[in-house]
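Novice: take this sequence and fold it.
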Amino acid sequence: MDHLPIFITLRGRCCVVVGGGEIAARKIGLLCKAHAMVTIVAPELCPALAEHRQQGLVDWIAARFEPHHLDGATLAIAATDDEAVNRAVSAAAQTRNIPVNIVDQPALCTFVFPSIIDRSPIVVAVSSGGAAPVLSRMLRSRLETMIPAAYGRLAELAGAFREQVKQRLGSMQQRRIFWENIFEGPIAEQMLAGREDAAKRALQRALDNAADAGARGEVYLVGGGPGDPDLLTFRALRLMQKADVVVYDALVSEGVMDLVRRDAERIYVGKQRANHALPQEDINALLVRLALDGRRVLRLKGGDPFIFGRGGEEIETLAEHGIPFQVVPGISAANGVASYAGIPLTHRDYAQSVLFATGHLRDNSIDLDWEALARPRQTVVIYMGLTGLAIICRKLIEQGLPRDWPAAVIQQGTTRHQRVMTGTLENLAQKVEAAGFKAPTLTIVGEVVKLRDKLAWFDPQDGDQPPLLL
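Specialist: Next up, the predicted model:
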């Protein structure tokens, strides 16, 4: 992030604009909306700015720019077609530690103007840091259609009740939950429909009831998908923004974690081979304790929580303690990784069924139904099978699959660090070891792997996305 987005108070403060043309007029219009005291430095004024001056909205210094014109200014803007003047304004402002914007010259700026969606007191700003202003305006146009004008009135209603809510609900957590319920429920709908008096009465009743009720915790068991944050569901995103605390695993990608509410507490409970941050029983107990404390808990897992994610064990414990919970399925590692690797799990010519298995080793052995795994015309997807890959391949051959049976290993699938190694049961383990593959990986065994060369579509480029949290 090259620019920190901030909102600055300009009411009653001096802002100097150098330039008297149409571009300067657009910037001055924004400053006037923010109730700034605007001084224009320019030999001449365009008709629009001349009218502003006649109306007493701006002051005018009819001169070429001199550094002393910035004395006492809070903000400086240059909107001229004179390169020397623009550079002089930038230098003078930075010498005085005054934020400065030189229109269409990002290298001379210490701040940039965003594209603005004004629903005062709600203001949304979109910026490309000066790199692509047209794209910023396109995004603003889309947001304009998504944010009704009535959101400004809703914000004013909240402001009228803010102090009362603060006095009657003692903790910040209680207040946040109260306001989220208001903004997502029927009271907000009443405001958006123009029934403001009804919304005020309903909000007062909601506050009276909330003050008498204790905090009630809840757990959201959410599948974070295989890594690419674009694969999250809308419901997952909504709950990720509501939670007070997130309990997350090793296979939740950094891109997905970036979408969790920023001020939520984060508790890592990831499991790796021979290194468990918390045993499963302790994770179950942690979820119960947090919910009983009145917290809204996001239990975030990679892939889908009900496919080798122990989600069933966790919500069973929650149910035993009477803790309310929601389950949000995610795109499983099998679905997502296979798709990004260009390997369909089923195909009319090769596989009419799919079998999921875990290759997790215990006591240096893998206890699987090898006879069921070694059947033709099916696809076998093996989770956590990297360490025991050689054993898995040998067992499948012993059960009758040909040595040249196709198989593949995908590392960090769906991310920009995805790697795919294809081979056969006879040589795959050696190829993967030679290539230095590391967890997390997924193994796919079956004739559908033959389609990889024809159907591969995802072209990862290192560095575009952070690696998984491990």
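
Novice: contacts and neighbour counts: CA atoms only from here.
Specialist: OK.

Novice: which SS class is the nearest residue to residue 248 once chain neighbours are set aside?
Specialist: Spatial nearest neighbour of residue 248, excluding adjacent residues (Cα to Cα, 6 or more residues apart in numbering): residue 300 at 4.8 Å. Counting by DSSP: H, G, I helix; E, B strand; the rest coil, the backbone at residue 300 sits in strand.

Novice: please identify which helix or strand holds residue 289.
Specialist: helix 280-292 (DSSP states H and E).

Novice: residues of that helix that come out buried?
Specialist: 280, 283, 284, 287, 288, 290, 291, 292 (16 or more other Cα atoms under 10 Å).

Novice: which one of those is nearest to residue 111?
Specialist: residue 290 (42.2 Å; Cα to Cα).

Novice: tell me which helix or strand the closest residue in space to the closest one that isn't next to it in sequence sits in.
Specialist: Leaving aside its chain neighbours, residue 290 sits nearest to residue 297 (7.0 Å; criterion: Cα to Cα, 6+ apart). Using DSSP H and E, residue 297 falls within strand 296-301.

Novice: for that strand, packing partners?
Specialist: strand 218-223, helix 234-242, strand 245-248, helix 280-292 (3 or more Cα pairs under 8 Å, 6 or more residues apart in numbering; DSSP states H and E).

Novice: which one of these lies nearest to residue 134?
Specialist: Taking those one by one with Cα to Cα, helix 234-242 is closest: 27.6 Å.

Novice: and the angle from that closest one to strand 218-223?
Specialist: Here helix 234-242 points in a direction 130 degrees away from that of strand 218-223 (axes from the mean of the first three to the mean of the last three Cα atoms, to 10 degrees).

Novice: which outside residues touch helix 234-242?
Specialist: The contact list for helix 234-242 (Cα atoms under 8 Å, 6 or more residues apart in numbering) reads 180, 220, 222, 223, 224, 259, 260, 261, 296, 298, 328.

Novice: please give me the structure for this one as well, since I'd like to look at both together:
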Amino acid sequence: MPVFHRLIDAKVLLVGGSPAAAWKAELLRAAGAQIRLVSPQICAELAALVSRQPTAFDLYNRDWSPADFDGARLAIMDTDCDLEAASFEQAGRMAGVPVNVIDRPAFCQFQFGSIVNRSPAIISISTDGAAPVLGQAIRRRIETLLPATLSGWTSLAQKLRPRINALYAEGQQRRAFWEGFVDRVFSGDAPDAERLFEPMPKGGRVVFINAGPGDPELLTVKAMRTLQQADVVICDATVPGTIRELARREAQHIEAADIAEMRRLFAANKTVVHVTCSDATPNLAALQAHSIAIDIIPGVTAPQCPTPQWVAA
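Specialist: Below you'll find the predicted structure:
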């Protein structure tokens, strides 16, 4: 089960003096942990880290013992010896302290995932130790989707939450504010608290998403985000289930809606997302005639790559 440990000022046992142990020490220090470092020798990277933050480490230049688990929140070891790894895991179980032996899933009670760090927003990806390189590749893909300002926006959300809870009742009104907040986050705007409190327009909106050939891999980031904001989802018969499943879990799914139904949903401040693999133009004029706000998200088609021209060396 994925969890996030709060480690500020918590004691963590780290056994080993290798570069891998140094990397784990940096992660632990970034989370605010107090590290009990036990190893007869430590590498240059770890020695440099200890010298930069001497008060963050309790350094013991010796072999580990079961007593080192006392008061620890977590325990981490780097070793090439299966016998030592097994002994360490057993000692952790006896002490009631979760254990991780670096790169040895068989001796781990928890795993470190690849981390996308936009503190206070943190994303962790785990492959349960099966393919760490795949986890890193997933992390790189996620990194490309996140705006550089995400950290600032998340910090702003922390400060604003009490104010929002006081201003807006729980339910549609409050969720509408946070959906507008999310739109600002992914628009590329810099964090700005005052703009968030400009009067929100009345009425809902209707969004047409062109799903192109029906391949979910070809949906734009904007289309994906809009599906996650939908209150009501309408899909043409040509839209595959793999795209329907991308909508917000709480969204209502209906097969079709006439103008009267669209006007009712609009008046109720609902976000209606109509997904189609065909031309939505015939529906637009009818909706616009009733002053219903409409957005259109065009589809992406698979590019046709030219045949490569080989040149003799």
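
Novice: report the TM-score for the pair.
Specialist: Remark: TM-score between the superposed chains equals 0.77 [TM-score structural alignment, normalised by the length of the second structure]; 298 aligned residues with a Cα RMSD of 3.5 Å.

Novice: show the subsequent helix or strand relative to the strand holding residue 297 of the first structure.
Specialist: helix 311-320.

Novice: okay, buried residues for the helix or strand just after that following helix please.
Specialist: Note on helix 311-320 of the first structure: by DSSP H and E, the next helix or strand toward the C-terminus is strand 325-328. Across strand 325-328 of the first structure, burial judged by 16+ other Cα under 10 Å covers 325, 327, 328.

Novice: strand 325-328 of the first structure vs the second structure, average distance?
Specialist: Its aligned residues in the second structure lie a mean 2.9 Å from strand 325-328 of the first structure after superposition (mean Cα distance after the TM-score superposition for the first structure).

Novice: check which helices and strands that strand is in contact with.
Specialist: strand 218-223.

Novice: which residues of the second structure does the strand it packs on align to?
Specialist: Using TM-score structural alignment, strand 218-223 of the first structure lines up with residues 205-210 of the second structure.

Novice: can you pull the contacts of residue 64 of the second structure?
Specialist: Contacts for residue 64 of the second structure (Cα under 8 Å, 6+ apart) come out as 15, 38, 39.

Novice: show me where the stretch 101-250 of the second structure has strands.
Specialist: 114-118, 121-125, 205-210, 232-235 (DSSP state E, counting those that start in this stretch).

Novice: deepest of those strands, which one?
Specialist: strand 205-210 (a mean of 23; mean count of other Cα atoms under 10 Å).

Novice: contact partners of that one?
Specialist: Strand 205-210 of the second structure is contacted from outside by 223, 266, 269-280, 292-299, using Cα under 8 Å, 6+ apart.

Novice: if you set the cut-off to 7 Å instead, what comes out?
Specialist: Contacts with strand 205-210 of the second structure, where a contact means Cα atoms under 7 Å, 6 or more residues apart in numbering, come from 223, 266, 270-278, 292-299.

Novice: quick check: closest non-adjacent residue to whichever residue in the first structure pairs up with residue 34 of the second structure.
Specialist: The equivalent of residue 34 of the second structure in the first structure is residue 37 (alignment by TM-score structural alignment). Using Cα to Cα, 6+ apart and skipping residues adjacent in sequence, the residue nearest residue 37 of the first structure is residue 14, 4.8 Å away.

Novice: pull the contacting residues for that neighbour.
Specialist: Taking Cα under 7 Å, 6+ apart as the test, what residue 14 of the first structure contacts is 36, 37, 38, 73, 74.

Novice: that one pairs with which position in the second structure?
Specialist: Looks like residue 14 of the first structure aligns to residue 11 there (TM-score structural alignment).

Novice: can you list the buried residues in stretch 103-110 of the first structure?
Specialist: Neighbour-count burial for stretch 103-110 of the first structure flags 103, 108, 109, 110 (criterion: 16+ other Cα under 10 Å).

Novice: let me redo that: stretch 46-62 of the first structure
Specialist: For stretch 46-62 of the first structure, using 16+ other Cα under 10 Å, the buried residues are 49, 50, 52, 53, 57, 58, 59, 60.

Novice: now stretch 223-237 of the second structure
Specialist: 223-235.

Novice: give me the nearest residue to residue 157 of the first structure, chain neighbours excluded.
Specialist: residue 200 (7.4 Å).

Novice: any idea how many residues pack against that neighbour?
Specialist: 18 (other Cα atoms under 10 Å).

Novice: cool, and the one 4 residues further on?
Specialist: Counted by other Cα under 10 Å, the residues lying close to residue 204 of the first structure total 14.

Novice: that one -> the second structure?
Specialist: Matched to the second structure by TM-score structural alignment, residue 204 of the first structure sits across from residue 194.
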